[in-house]
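Visitor: sequence and computational prediction follow.
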Amino acid sequence: MVKIPELGLDDDLPGAQFASETKKQMITQGAEPGIHRFERLPSYEHYAGMCACGFRTPQPSYEHMGDLNRFIWEHLERDVFPPVDEALLLKEAQLIDLGDPIGYHRLVEATEEHGIRHVGWLVAGTRGSMCLKDGAEFGAFQGSWIKYSTEQEESCPMEKTESSSPVWVPDSYWGTPNELLKQGDTAIGRIRYSDISHAFGCWFGPPEDERWVGLEEDAKDARGVVEAALKRQESGPVVWSFGSTGEAYDATQSRADITDGDVLVIKREKVIGLAWTFPFALTEAFGELRTLANTYDPRTYKDGMFAASIPVAEGEATRLGIPLTRVDAAATAPGDSDQEG
């Protein structure tokens, strides 16, 4: 009998393929025909998932949860949801006298019984909005817009794009309430709402080098997470101390204030590591943390995203007298791909 290896950093390993295919069979065999629901799949390093109907994303996994959500949503828009009838929506908007049209938004619901499904449209005009539910003969008026009346609200910071300080501005994407944090004309962060997760995904950094920093149910909290990540990036990696490697691992998975590249110190177990999706140790001991294969140099791994963290970790290692054997060994590692942890 062929031994199936454990999951490694490479999702193409037989062990990862076996786990993924098994989970896909469980999902598709357990779903009723026509049920569409986002399902997570096992993936060691990145994010993997599929639709319960059997749709699979072009790649087995993605570095960012937002990319995975986008492919699932594109599948629903392309293959499942009915196309928009703009003429009908405009007609209903004129009957209710919504004023000049602003736009429309697809309404969806997610339930255990029916999965994710289209239920109607929300239409906005300069005078108000209306809801046109599937099967309804007429649209239902939702309400009129209320103008800002206070001096503070009239000078809303989202409109002060000329300011030298970063400001949040609306960002239209799939008709959902998304925002960009801009410094002048440059985007340095964003939040994006997902109808699948019912939460705002948070990213910081320019579009070509942005990093995922978590999910928040409230838009205000999501903005705060992005702004905090940017401030902490300016000051460099933060050192966090823990009583055990298990505690350190759990903290990286649940705390938004710990970001990729932060240094983890567990003095009791003589472990120093770096925070990441799967935090890894730089010391000989690793406990509940992961370790990189000895062919990976942490200074250059993932296009150098941990390069700034190594000097900070080395400073802690010198202070505590704990050698970073996995950093030193990386430069002269043999050509194999063994993975511990």
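Guide: Perfect, thanks for sending it.
Visitor: could you use CA atoms for every contact and neighbour count after this?
Guide: Will do.
Visitor: tell me where the protein has helices.
Guide: Ranges of helices within the chain are 14-30, 65-75, 86-96, 151-154, 219-235, 245-254, 301-304, 309-320, 325-330, based on DSSP state H.
Visitor: to P170, which of those helices lies closest?
Guide: helix 219-235 (11.9 Å; Cα to Cα).
Visitor: what residues sit buried inside that closest one?
Guide: By 16 or more other Cα atoms under 10 Å, the buried positions in helix 219-235 come out as 219, 222-223, 225-227, 229-230, 233.
Visitor: dump the helices of the chain into TSV; add distance to P177 as well.
Guide: TSV is the format used below for these (distance: least, Cα to Cα, whole Å):
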stretch	distance to P177
helix 14-30	31
helix 65-75	15
helix 86-96	20
helix 151-154	19
helix 219-235	9
helix 245-254	25
helix 301-304	31
helix 309-320	35
helix 325-330	43
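Visitor: so which of those gets nearest A110?
Guide: Taking those one by one with Cα to Cα, helix 65-75 is closest: 12.9 Å.
Visitor: show me what that closest one is packed up against.
Guide: Contact partners of helix 65-75 among helices and strands, from 3 or more Cα pairs under 8 Å, 6 or more residues apart in numbering; DSSP states H and E: strand 48-51.
Visitor: re the thing from before, A124 is nearest to which of the helices of the chain?
Guide: Comparing the helices of the chain by Cα to Cα, helix 86-96 comes nearest, at 8.1 Å.
Visitor: flag every buried residue along the closest one.
Guide: In helix 86-96, counting by 16+ other Cα under 10 Å, buried: 89-90, 92-93, 96.
Visitor: structure two is appended below for comparative analysis:
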Amino acid sequence: MSRLLADPDFVEANARFNTVEVINDFVPSSRTAHADAKAARRELFRDPQVRRVTVEFVGTGYAIVAERYATFTADELAELTASDVDGYAALLALYARFLAKIESNANRYGSTKDVDGPGAVFDHDDAHQEQVVALLEVLAAEADDRPFAARFSSRARTVGYEARKFATPYTVPGKTVLRVQSAIRDAKGDLSAAAAALAESQGDRNGISADRFGAVVDAIQPGRRVDIDDETTRNIDDPNALSALAGVLSGFDDERLDEAWSLLSDREQDVLTAHLGLDGEEPMTHLDVARVLGISRPTVTRAASSGLAILRSAMSR
């Protein structure tokens, strides 16, 4: 950003096409002065050329200062970008005009609070870059009857939707995770073959579309938070726990898994085997496991939780 602001072409284009004039107004003190000042501010902002309005009480009334682009409108700049002579300069000026809005949106859309969390997938720089792409897409699209600023704002909102999609953890049904892992195991790790096999089975209850398969595989990659939200499976928020679980389900030849499994109690092994279908049978709900093993459902839940914790700890060493 700092390099751009210091770029001579950018500075020249901004000075040439984005000349600003200052408008001063004053609302003297009265019983309705505050309301009148707010109304004056709203009226000024109805002008699409106005970029900033400040209202300040100065003792005898409200001073209103507005900054307004005095030359080209955004629509005129958009048309000028197609010019062979001034196209590049007009594009830089148009970007400069929307820069404050782009940065404001990037601060809201980009999530950088937790660099290890799902928000890191779409950060401030990504949000800024995607809005620049949106600006270019609006320029390339056929114009409609809306002002350019309105068309850009509409397109920029989709960047916000995309950011929220990345920043929100996936919610994956537990049975779907099991089916995907089983298909990958049967295909010996070949994702394309696993996806094709599940897609061919869409006619029955075990089928999964290729798009959904890809979303699940993407969701369970380490570093992405995944919520397993299904009555058959407890929620797993820890990617490390999910990685351990994925290794068990996929039957990977890993000595650490054998060692970790041997650390489980007989009850923990029985519960996880029945619950996850590790013996080749249909995975069971916690309630069904409790009925089969003759123990209470809370006991099943505790055994599953402690077993996964042991696997997670062993796999993270």
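Guide: Cool, the structure landed. Model, not experiment: these values are computed from the prediction.
Visitor: superposed, what's their TM-score?
Guide: The TM-score (TM-score structural alignment, normalised by the length of structure 2) is 0.29; 165 aligned residues with a Cα RMSD of 6.9 Å.
Visitor: re earlier: and V169 of structure 1, which of the helices of structure 1 is closest to it?
Guide: Among those, if distance is taken as Cα to Cα, the winner is helix 219-235, at 11.2 Å.
Visitor: packing partners of the closest one?
Guide: Here helix 219-235 of structure 1 touches strand 186-194, strand 199-204, strand 211-216, going by 3+ Cα pairs under 8 Å, 6+ apart.
Visitor: generate a markdown table for those, with mean neighbour count and distance to K133 of structure 1 as supplementary columns.
Guide: Listed next are these as a markdown table, based on neighbours: other Cα atoms under 10 Å; distance: least, Cα to Cα, whole Å:
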| stretch | mean neighbour count | distance to K133 of structure 1 |
| --- | --- | --- |
| strand 186-194 | 23 | 21 |
| strand 199-204 | 25 | 23 |
| strand 211-216 | 21 | 28 |
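Visitor: can you put the ones you listed in JSON lines and add distance to V119 of structure 1?
Guide: Below are those laid out as JSON lines (distance: least, Cα to Cα, whole Å):
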{"stretch": "strand 186-194", "distance to V119 of structure 1": "16"}
{"stretch": "strand 199-204", "distance to V119 of structure 1": "20"}
{"stretch": "strand 211-216", "distance to V119 of structure 1": "25"}
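Visitor: sorry, back to before: which one among the buried residues of helix 86-96 of structure 1 gets closest to K302 of structure 1?
Guide: L89 (47.2 Å).
Visitor: if you count neighbours, what's buried in stretch 50-66 of structure 2?
Guide: 50-51, 53, 55, 57, 61-66.
Visitor: closest to H34 of structure 2 among the residues you listed?
Guide: Among the buried residues of stretch 50-66 of structure 2, Y62 lies closest to H34 of structure 2 (Cα to Cα), at 7.6 Å.
Visitor: look up how far T54 of structure 2 lies from that closest one.
Guide: Distance, Y62 of structure 2 to T54 of structure 2, using Cα to Cα, to the nearest Å: 10 Å.
Visitor: for structure 2, longest helix please?
Guide: Structure 2, longest helix under DSSP H: helix 87-109.
Visitor: what residues does that one touch?
Guide: Helix 87-109 of structure 2 has contacts (Cα atoms under 8 Å, 6 or more residues apart in numbering) with 9-10, 13-14, 17-18, 74, 77-78, 80-81, 123-125, 127-128, 131-132, 135, 159-160, 163-164.
Visitor: cross these against helices and list the overlap.
Guide: Per DSSP H, the contacts of helix 87-109 of structure 2 map to helices at 9-10, 13-14, 17, 74, 77-78, 80, 124-125, 127-128, 131-132, 135, 159-160, 163-164.
Visitor: buried among those residues? Make that a PyMOL selection.
Guide: To isolate the buried members of those in PyMOL, using 16+ other Cα under 10 Å:
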select buried, resi 10+13+14+17+74+77+78+80+124+127+128+131+132+135+159+160+163+164
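Visitor: which residues touch the closest residue to G214 of structure 1 other than its chain neighbours?
Guide: Of all residues beyond its chain neighbours, the one nearest G214 of structure 1 is C202 (5.5 Å), with distances taken as Cα to Cα, 6 or more residues apart in numbering. Residues in contact with C202 of structure 1 (Cα under 8 Å, 6+ apart) are 189-192, 212-216, 222-223, 225-226.
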